[in-house]
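sequence plus the predicted model coming up.
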Amino acid sequence: MGFSSRLMLQATILFVLICFKCIFLGVESATLSLSTDKEALISFKSKISLELPNALSSWDQNTSPCNWTGVVCNKSGLRVISLDLSGYGLKGSISPHIGNLSFLHSLQLQNNHFSGKLPTEIGNLFRLRVLNMSSNGIQGGLPSNISQLTELQILDLTANNITGRVLEELTYLTKLEVLKLGRNHLYGAIPPAIGEIPPEIGLLEELQELSLAKNQIFGSIPNSLGNLQRLNLLDLSENSLSDKIPTTFGNFKNLLSIDLSSNRFNGSIPKEVLSLPSLSTVLNLSRNSLSGPIPQVLDLLKAVITIDLSDNLLSGSIPSSIGNCKSLEKLFMARNMLSGPIPNTMAEVKGLDTLDLSSNQLSGSIPVELQNLQALNSLNLSFNNLEGIVPSGGVFRNLSQVHLEGNPKLCLHSACINSQGRRGRTVAKVLVITSILVTLVLCVIFGSLLYIKRSKQKMPETSETFKGQHQVVSYNEIRQATGNFNQENFIGKGSFGSVYKGYLSQGIAIAVKILDTEVERSWKSFLAECEALKNVRHRNLVRLITSCSSIDFKNMAFLALVYEFMSNGSLEDWLEGKKKHVNGHALNVLERLNVVIDVACGLDYLHHDCEVPVVHCDLKPSNILLSEDMTAKVGDFGLAKLLIERTGNQSHMSSTNALKGSIGYIPPEYGLGEKISTSGDVYSFGVMLLELFTGKNPTHESFIGGQNLTRWVQLGFPSNVKQVLDPVMLAQMSSLDHNEKRRSPDAQYECLITILGVGLSCTADSRDDRISIRGALNKLKSARDSLLKPGPSEKIEK
């Protein structure tokens, strides 16, 4: 063999050896990487509290993780790329070692019971495309390094206890298609960068779902949000967003569903929002402060199934173009100021299942064509100005499905006299008139006998108000809803009767206030409350669903008011420690401030924005109720009085015989016989505010002689304010994690001084010296803005 041949052979052998060496090194490296993934998963398992049957029994350290439950490896079986343990009921915290699964593409831990914070190590999973930890108990803020997950397409953290400000870092997730952060405790304005997207990086251009519902997000929606043209779902409901709805929403050519309900949007409904032919599921703008007429372009929503515009300040007539919404099944326009007739074109919406136009100012007759809607099974036209004969066909055959109360000029077909009948039948008219007179005489005689008989039983006067009107719910329905008034459903007892929790046949949770008909004023209270509530609508007022004026099984008068059920009880429950958060904590500073702002918003509406101003007269913690998302609502209008006179700038009632509130919350002028007024409500509000932030009841045993809650707070105001603040609240402030503190302690105390100052301004002895509820509301909102303002340390970190 020649020299050149030997050299070639040696080179070939060397090349083969090098190749084998590389292969073995690669296998060894891959083995080490899979080993690292296994160790990370074992560490993850160690933080989980396992119960039998053990969902992770296959996680044996002696086997390959590629065979473990919920674990998926890549095709070569060398790295873990997916972890899906959704719905296994796992408890515990998320181990920071999760960040070692560096090849992970999908992490799905939804529908478990994980708690604690999201570890910052999640930011190391730079290959991650899906991150779903919804429906757990995760706490703390979002990791700021979440912006490193640049491949992320789906981020779903819905229904946790995540707190803090909405991170602007989210805007760096340029491939994001689904963003769901709803039902947490996030706050702050939507990051201004969203939309204002630099074209060179295409920021968030792939976003298809945006859900930030049930947080504490405030401020206005930036116009640039309309640039997210791939969006098909937008849910910003149950926040504190304000200002106008941007007209740039007209850019959403692919939007299927939009929910902006339960915010503070004002102004008119942009026609651009009603010009989205892609909408095919929900358009929900309810429970805001939108005003003006409904745009005529409503007919462009040909594919939408549900439209909800209820609980706003909308005026004008219902557009006749509604008849072109051929796919519409549910239409809610209740509790607005709509006027004019119900358009006949409504009958062209053949698939309409539910129609609620209640508590408006609609006039004219009920279109007889509505009885041709075969799918219609729920119709609410109550509390309007409708008149004439009620149709008899279709849904009107079963009046339990139709709500018509509050329309005194309506009459059922069987009880109406046709005033446009044949004029030639004079004899018939005489007979009718004669029969009516005879009937009236008999009724007077029978009524007198009945009155004498029932007066011995202390029965209240019978209701002439509700004669000829449909009762929304019967006594039997109320009885069934409350489990035959089961004591397990008993909530409490007030001045005029008892309150029970119940469920209507549709599964709606309700609170039923049953008035004690033995109480002399109960009937008047019932009528007053119906009158006060039928035209008031605001997100911070407890909603009256319906009422009942009936006879019970003992043939006794039965009066009941049916309200929305408030799952978080009363403010009194929280002050007395009967209600707490799941972590055992009481209300913190921000939550207390949100409560008084909500109450002030409700009062401001009653005092200044109602057609006829309303004075509550009995404002106190037990009459402030909290919803599931901790929104405070003013309830119990049993003592509310409609103002019927105005003198100068001071509203008051002409009657001086009304009840005037509860001890400790009654303004001093009421004790001197002065007339009830809006400033009296302001005084009660101020006492309640001071009670909330001091933790001391106005009837506390330490207040003797001339001492009271207001004077006690004045002793420490402002220099020694710590001496009067609630010690429970102070302990929470001092125990906050460094990362959770938004402001320095001194800055927080300055904010609390402002809040107590508002309370003192409300409780001045002279009502002429008191601040108005609108003035108090503005000061409290400014205090909240100051409290939420980033501190110096947070600005430096950013």
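Yep, that arrived.

only C-alpha atoms from now on, for both contacts and neighbour counts.
Fine.

what sits against residue 250?
By Cα atoms under 8 Å, 6 or more residues apart in numbering, the contact list for residue 250 reads 226, 272, 273, 275, 276.

center of the protein, which residue is that?
The C-alpha lying nearest the average C-alpha coordinate of the chain belongs to residue 238 (Cα atoms, centre = their mean; 4.7 Å).

checking that residue next. Helix, strand or coil?
The assignment at residue 238 comes out as coil when based on DSSP: H, G, I helix; E, B strand; the rest coil.

now swap in the one 3 residues further on and tell me
At residue 241 the chain is in strand, as set by three-state DSSP.

residues in contact with it?
217, 218, 219, 220, 221, 263, 264, 265 are the contacts of residue 241 under Cα under 8 Å, 6+ apart.

tell me, how many residues neighbour the second one?
Think residue 218. 18 (other Cα atoms under 10 Å).

so it belongs to a strand, correct?
Yes. Using three-state DSSP, the assignment for residue 218 is a strand.

got another, please set it beside the one above:
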Amino acid sequence: MGFSFRSLSLSFSSLCLFSIIHFLCFSLQAFAIHRNNDTDPLALLEIKAKITDDTFGVMNSWNDTLHFCQWYRITCGHRHQRVAMLDLSSLKLSGSISPHVGNLSFLRELYLQNNSFSHEIPTEIGHLQRLQVLSLYNNSFGGQIPTSLSNCSNLVSLSLQNNNLVGGIRPGLGSLLKLKEIHLGTNNLIGTLPPSLGNLSSLQQLYAKRNNLHGVVPDTLGQLMNLRILSLFGNQFLGTFPPSIFNLSLIEVIDIAQNNLKGSLPLSLGVSLSNLRFFSISVNQFTGSIPTSISNASQLEALQLGRNNFIGRVPSLEKLHRLLKLDVSANHLGSGKADELEFLSSLTNATNLLAVSMAHNNFGGKLPEQFCNFSKKLRMIFVNENQISGNIPSTIGDCVSLEFLVAENNKLSGSIPSSIGKLPNLGLLFLDHNDFSGSIPSFVGNMTNLFRMDLSNNKLQGMIPSSLGNCKNLLELDLSNNNLSGPIPPQIFGSSPLSLGLYLSGNHLSGSIPMEVGNSKNMGYLNLAENMLSGVIPSGLSSCTSLELLDLGANLFRGSVPSTLSSLRGLRQLNLSHNMLSGKIPEFLKGFSSLELLDLSYNDFEGTIPIEGVFKNASATSLAGNKNLCGGMPDLGLVPCKLQQSKRGLTITLMIIITTVSMIIGATLVLICLFPYLSRKRKRESPSASYGKELLKLSYRSLLKATNGFSSDNLIGAGSFGSVYKGVLDQEGIIAVKVLNLMHHGASKSFIAECEALRKIRHRNLVKVLTACSGIDYHGNDFKAMVYEFMVNGSLDGWLHPTFGLDGMPRALIFSRD
């Protein structure tokens, strides 16, 4: 074989070319790596810049003193020094997500949950094609779910719950075939649930609870054979719930409560859903009966069927050993028969049971004796609003963890078992509207955690136990409408807040209200009506400044309403009716702006009714049966008061006094003026003479009537000091009335001077004076007038000089007798 120089030359050329290409590729790769190494830290710094509040200062490590892969909460990949995970969860951070997050192209996991991030989720997040986990829950993100999320084809877990997201659920999510978890609950999402979600064959968890979603639940969800959790509660879904979902054998949680769904439960429910742990369809419109197969779902921990339209009986639940909560309330279950509570006895093996609610049905029969034998953890029993009869079993004391016992509105009878006193954790005890008799046992004071107790509307007797004072957490105590007697124990006041109220009405309680009532400063309602309580209303009530309702009606209280009650400014209803209270209606009541109802009827109140505040509203005020009350708004229908205030602030009484005094003073002045004249006249004339007659007693009213209201038609003449009117009196006939103009300066002196002149001058040719009048007119002004005998011939001066005199008065006032 020969050696060719040409061949060697070609080989050498090829080798050089290969080396050049390799060098260029290496250089380009090195450049790319260097460029990519710059991309991630720059994007991270942009993310840091959008964080406005860093409570713990965790972002301080993000600086050039460290390689970015060593920055706090940053994890880079092993093969490439690129950011693979960013975890800023639970750091109390605020701000927004920078759009530069889309440049972290190797990012697989992004955790920002449990912070205070806001604004919209950037659409650039759709650039993260390697992203597998997006966890943004428990923040304040707004806006819509980005449509670009459908580009994140490797997404496995999407957690956006507990934010402020709006708009609809994107149908594009149905293209993310690797999705196993979708968490969209507790937002403000609207629209329907996309049927495309049925394509997600790997989906295991679908949470869309507490939104505003509507429409039907798509049948395609029945294709999700790997689905384990379906939570749609708290939306507005309607129509028939897809029966195919009840065939998803792996499903563990079905929570579709609080919607408008309807349909019936399949008879094989407990068999087909053998892995079911949580089943809640409460507050819907499901009908039919509860399938007996439900007991086969032996993994069941919560069975919640309340507030639907189920009928019939509750089947045996004997295989539900893990049951924690049973709720069949507010249906149409039962028919009042004696054996309808047998299902309770079947719970013997449910040793971890926490709550039983069967309220608002038609269950009959008696509570089983072993009611509390099966679980020492039972905390809540709700059997109210049924037809249950018989006694409360004495074994109730075995429920040592019991916190709520609600059995009102049944047909329970007998006495309250003493074993209830063994329930130290009991906080709420409602036994009202039954037929319980006997006394309230003193051991109720052992229930120191009791905060509400209602034993009203029974047939309980005896005294209220003072041991209730040991219940220092009581917010409400209702013992009304029983046959209780004796005094109100002072111990119940002050030891407990009673902020929801104390109700003792409709009993036979006697004695007075304890002064200790003032210790209950936070008491909201106090109803002691329809008892035999007596004495006065204690002033200590003024310390109960939180009172909104005070009802003391139909008792034997006496005395006046204490003025100290003016401190009860928050009262909305006040009833003091049907007592023996007296005195005036308290003025402070008209200033109670929040008062909506006031009943003071059938007492002995007296005086004028105010017209301000609640007294303006006749429909909110009851004052009947108080014979000595007057005035008030016309709608109250009471007689008007004789003494009313004038617009000028003077009472009529005061005006009458002023008028009377003025008339007395005026009459005295007239008598002083006329006394010398009359004395001399008696000496000259016999008692039978006409001049010896007594002066007429004329009032302003009589002169007003005589002169036709001082009409201008009756005017004889006028001057600066007054006017003269012609008048007619029933007894004296025609008269002349000189009315002084008191606005003119010197008019009063003219009146006095004229009286003095008439006292001194006596002549048979002078006109006869009949009387004088000094008083008050109907406008409250001073009024003075002289009354003369009327002479039709005019005056002498008028005949000689037909003009007016110097004083401006016509001379006709001095009449000739001839």
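That came in fine, so what should we check first? All values derive from a computational prediction rather than experimental measurement.

returning to that earlier point: corresponding residue for the residue nearest to the centre of structure 1 in structure 2?
In structure 2, residue 238 of structure 1 lines up with residue 234, judged by TM-score structural alignment.

and that match, how far from residue 143 of structure 2?
From residue 234 of structure 2 across to residue 143 of structure 2, the span is 21 Å (Cα to Cα, to the nearest Å).

repeat that for residue 112 of structure 2.
17 Å.

still on that earlier bit, closest to residue 642 of structure 1 among the contacts of residue 250 of structure 1?
Within these, the smallest distance to residue 642 of structure 1 is 37.0 Å, found for residue 273 (Cα to Cα).

wait, that closest one sits on residue 244?
No. Between residue 273 of structure 1 and residue 244 there is no contact under Cα atoms under 8 Å: 11.9 Å.

who's more crowded, those two?
residue 273 (23 against 19).

and what about that one, helix, strand or coil?
coil.

next: the one 10 residues further on.
Remark: residue 283 of structure 1 carries the secondary structure label strand [criterion: three-state DSSP].

so what corresponds to it in structure 2?
For residue 283 of structure 1, the residue aligned by TM-score structural alignment is residue 279.

quick one: that match and residue 771 of structure 2, what's the gap?
107 Å.

can you report how many residues lie near residue 3 of structure 1?
8.

does residue 377 of structure 2 touch residue 356 like I think?
No. Using Cα under 8 Å, residue 377 of structure 2 is not in contact with residue 356; the gap is 11.6 Å.

name the residues of the helix or strand where residue 529 of structure 1 lies that are buried.
Using DSSP states H and E, the element containing residue 529 of structure 1 is helix 522-533. Using 16 or more other Cα atoms under 10 Å as the test for burial, helix 522-533 of structure 1 gives 522, 523, 525, 526, 528, 529, 530, 531, 532, 533.

ok, stretch 44-60 of structure 1 next?
Quick answer for stretch 44-60 of structure 1 (16+ other Cα under 10 Å): 44, 45, 48, 50, 56, 59.

residue in structure 2 paired with the third one?
Aligned against structure 2 by TM-score structural alignment, residue 48 of structure 1 finds its counterpart in residue 51.

contacts only, for its match.
Counting by Cα under 8 Å, 6+ apart, residue 51 of structure 2 touches 93, 94, 95, 96, 97.

go with 7 Å
Neighbour list for residue 51 of structure 2: 93, 94, 95, 96 [criterion: Cα atoms under 7 Å, 6 or more residues apart in numbering].

neighbours of residue 520 of structure 1, how many?
13.

doesn't it belong to a helix?
No. Going by three-state DSSP, the assignment for residue 520 of structure 1 is coil, not a helix.

please report how far it lies from residue 461 of structure 1.
10 Å.

and the residue nearest to residue 492 of structure 2 when sequence neighbours are not counted, how far from residue 458 of structure 2?
Leaving aside its chain neighbours, residue 492 of structure 2 sits nearest to residue 469 (4.5 Å; criterion: Cα to Cα, 6 or more residues apart in numbering). Residue 469 of structure 2 is 22 Å from residue 458 of structure 2, where distance means Cα to Cα.

show me where the stretch 251-400 of structure 2 has its helices.
269-272, 342-345 (DSSP state H, counting those that start in this stretch).

distance to residue 125 of structure 2 for those - can I get that in TSV?
Output for the helices of the stretch 251-400 of structure 2, formatted as TSV (distance: least, Cα to Cα, whole Å):
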stretch	distance to residue 125 of structure 2
helix 269-272	41
helix 342-345	54
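
just name the most buried of these.
Highest mean neighbour count among the helices of the stretch 251-400 of structure 2 (mean count of other Cα atoms under 10 Å): helix 269-272, with a mean of 20.

not counting that helix itself, show me its contacts.
Here helix 269-272 of structure 2 has contacts from 246, 247, 249, 293, 294, 295, 296, 297, using Cα under 7 Å, 6+ apart.

doesn't the first one lie inside a helix?
Spelled out, it's residue 246 of structure 2. Yes. Under three-state DSSP, residue 246 of structure 2 sits within a helix.

just to revisit the earlier point, who has more neighbours, residue 112 and residue 143 of structure 2?
Between residue 112 of structure 2 and residue 143, counting by other Cα under 10 Å, residue 112 is the more crowded of the two (22 against 17).

the more buried one corresponds to which position in structure 1?
That one, residue 112 of structure 2, aligns with residue 109 by TM-score structural alignment.

just give the nearest non-adjacent residue to the aligned partner of residue 62 of structure 2 in structure 1, would you?
By TM-score structural alignment, residue 62 of structure 2 lines up with residue 59 in structure 1. Closest residue in space to residue 59 of structure 1, ignoring its immediate chain neighbours: residue 68 at 5.3 Å, by Cα to Cα, 6+ apart.

you'd agree that neighbour is up against residue 62?
No. With contact defined as Cα atoms under 7 Å, residue 68 of structure 1 does not count as touching residue 62 (11.1 Å).

out of these two, which sits in the busier spot?
Between residue 68 of structure 1 and residue 62, residue 68 has the larger neighbour count (other Cα under 10 Å), namely 17 against 6.

quick one, longest helix in structure 2?
The longest helix of structure 2 (DSSP state H) is helix 5-49.

please work out how many residues are found near the aligned partner of residue 96 of structure 2 in structure 1.
In structure 1, the residue paired with residue 96 of structure 2 is residue 93, using TM-score structural alignment. Using other Cα under 10 Å, residue 93 of structure 1 has 21 neighbouring residues.
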